[in-house]
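**Student:** Turn this into a structure:
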Amino acid sequence: MLQMYSNVYIGMVTFMLPKIERSGPIPIYQQIKDWMRHNIHEGTWPEHYQLQAEDELAAELNVNRGTLRNAIKSLTDEGLLIRIHGKGTFVAGKKVEQPLAETLITFSEGLIQQHIAYTTSVLRQEIICADEEMAAIFKVSVEEPLLCLQRVRYVEHKPIIFFTNYTPVKYFPQIELKDFAHRRLFDVMEYDYRVKISWAQRYFEACVADAQVASALDISVGDPVMYGKQITYSESNIAIEASDIWIRGDSFRLSATVLRGDALNLLNGAPEIMQSIIRI
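**Tutor:** Purely as a prediction, here's the structure:
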């Protein structure tokens, strides 16, 4: 039985630290591993949740950093955690994820690169309170003010992409007043607020449209769509944006150039590996 004690408020997310038996038969790293697995399975640490830095977490647990690393490595080997060099340790998604890109571009930037004209309709632009999932992602308290921005991108009057962005307003004061029908969110962040966007976690999966998605994309309920989830980080590794994206299945595909072995040297900093291709 996993024993817990003391509520801990780490990264604005409340959870229980384990009661570690230091003289018992179960190795300390195993006890930490069991505690981490418990947090993942119970949803205390949701998918893509970023763990504390190793030195900070080891101090909270009052254990050697090497012991903590053994627990993290074991869960990484099991596929419950993923480690990104220079970024940190994250809770893995429940499905197999295959990275398709080495460069972060938005879908609107992809359209611009392909010289495809588009327009944007703003469906919702307001301040909301963070729920538990958003609080965990952004490491803020529940009810922290967030911008909720919901839009549809059109190409030749055809709705292609329906998406919702969330971002903490404490980093971007009065961002809810910006004209997002004519400006892109990342441009506002980088140019108006001088926040450097560094990297993101992004995954896609096939699903079917529910009533809200079908209405936004002018398709039927049950039609195939591509669903994407993204969490974007600043150069300080702070989560500053999360988004849910739905793309019409008849208008989008992913393509990737993949290299093997010595052929990787051919990249030489090639600017884009993944492309978003819109079929009109």
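
**Student:** From now on I want contacts and neighbour counts done on CA atoms only, so please keep to that.
**Tutor:** OK.

**Student:** what's the nearest residue to the spatially most central residue of the chain if we skip its chain neighbours?
**Tutor:** With distances taken as CA atoms, centre = their mean, Ile231 lies nearest the centre of the chain, 2.5 Å away. Counting by CA to CA, 6 or more residues apart in numbering, Ile231 lies nearest to Ala242, which is 4.4 Å off, once chain neighbours are set aside.

**Student:** before we go on, could you also do this sequence so I can check it against the first one:
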Amino acid sequence: MQSSIDRSSPLPFYHQLKLILLAEIERQNCQPGDRLPGDHELCVRYGISRTVVRQALAELEAEGVIERIKGRGTFFAKPKTVEGLVQSLTGLYEDVAARGGHLRSDVRKLAVVPADAQIAADLDIEPDTPVTVVERLRYVDEEPWVLTITHVPADLAPGLVDEDLTDQSLYALLEQKYGVRLVRGRRSVEAAAANPSLARSLGLARGAPVLVLRSVSLGVDDRPVESFVAFHRGDRSRFEVELERSSAPARPLVVVTG
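**Tutor:** As a prediction, this is how the structure comes out:
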């Protein structure tokens, strides 16, 4: 196990330092929140420049291994949850359960409301058509993780407002009780900064990064049956997509600005 910088090695110093720190984290069995040595201490310990230290730490931070808090120091981070929600029609409940975690929802709103113009467009219905709105602050292993706002046409699940969604999957409920089967959909992910209200809900600093997942799901007759927007903590989540090269003509890249 490397414990010092090998100045004869072709590996860049910052990469060697990164490997040393990863080995130290494993050897010491570091727990989330444990403090790591500061920049100056690492410079002195390994005889390297601050530029080398900062590059190594920047890579570890980008990979979610550490988090650097201004004015406080560098800490071992909680591992980010890898989510496959972009490429498959799973819900967060199923995704977390598949990894052995526990998901609990604080249901903040469950009501039938008239669809506004955006929801009506997403669900291909007329404005003011009744829809059931479900707003949930969702906890993974008792830590606030994501705020989701879901809309379902009220006629598809007429008793949904009376359901307890604290500890059950909305998708499973729609399929098993109301016969609403999700067949395909479209999802997008974008980055955003948490506003004061969202930051309070998720336990973040104002302006902290969040990943915004938007989705519209369609049923067996190609009718939109559900739409949602979910605000995921950027420091706890990453989305993973499997790709394969196809001989079919590529779709144009769509870049949304504004």
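
**Student:** What's the TM-score once they're superposed?
**Tutor:** Superposed pair, TM-score by TM-score structural alignment, normalised by the length of structure 2: 0.60. Supporting alignment: 164 aligned residues with a CA RMSD of 1.9 Å.

**Student:** if we can go back for a sec, any idea how far Leu19 of structure 2 is from the counterpart of the residue nearest to the centre of structure 1 in structure 2?
**Tutor:** Alignment note: Ile231 of structure 1 maps to Val216 in structure 2; criterion TM-score structural alignment. Going from Val216 of structure 2 to Leu19 of structure 2 by CA to CA, to the nearest Å gives 42 Å.

**Student:** Could you do Thr81 of structure 2 as well?
**Tutor:** For Thr81 of structure 2, the distance to Leu19 of structure 2 (CA to CA) stands at 22 Å.

**Student:** Also Gly73 of structure 2?
**Tutor:** Counting by CA to CA, the gap from Gly73 of structure 2 to Leu19 of structure 2 is 20 Å.

**Student:** now do Ala193 of structure 2
**Tutor:** 32 Å.

**Student:** Please apply the same query to Glu59 of structure 2.
**Tutor:** 11 Å.

**Student:** what does Glu41 of structure 2 give?
**Tutor:** From Glu41 of structure 2 to Leu19 of structure 2 the distance is 17 Å (CA to CA).

**Student:** quick one, which of those two is more surrounded?
**Tutor:** Leu19 (17 against 13; other CA atoms under 10 Å).

**Student:** Per the alignment, the more buried one pairs with which residue of structure 1?
**Tutor:** That one, Leu19 of structure 2, aligns with nothing by TM-score structural alignment.

**Student:** so Leu19 of structure 2 is in which element?
**Tutor:** helix 13-27 (DSSP states H and E).

**Student:** Where in structure 1 does the next helix or strand after that helix fall?
**Tutor:** Later in the chain than helix 13-27 of structure 2, the nearest helix or strand by DSSP H and E is strand 35-36. Strand 35-36 of structure 2 corresponds to no residues in structure 1, going by TM-score structural alignment.

**Student:** Show me what the helix or strand just after strand 35-36 of structure 2 packs onto, helices and strands only.
**Tutor:** Once the chain leaves strand 35-36 of structure 2, the next helix or strand it forms, by DSSP H and E, is helix 39-46. Counting contacts by 3 or more CA pairs under 8 Å, 6 or more residues apart in numbering; DSSP states H and E, helix 39-46 of structure 2 packs against helix 50-62.

**Student:** equivalent range in structure 1 for the helix it packs on?
**Tutor:** So helix 50-62 of structure 2 sits over no part of structure 1, by TM-score structural alignment.
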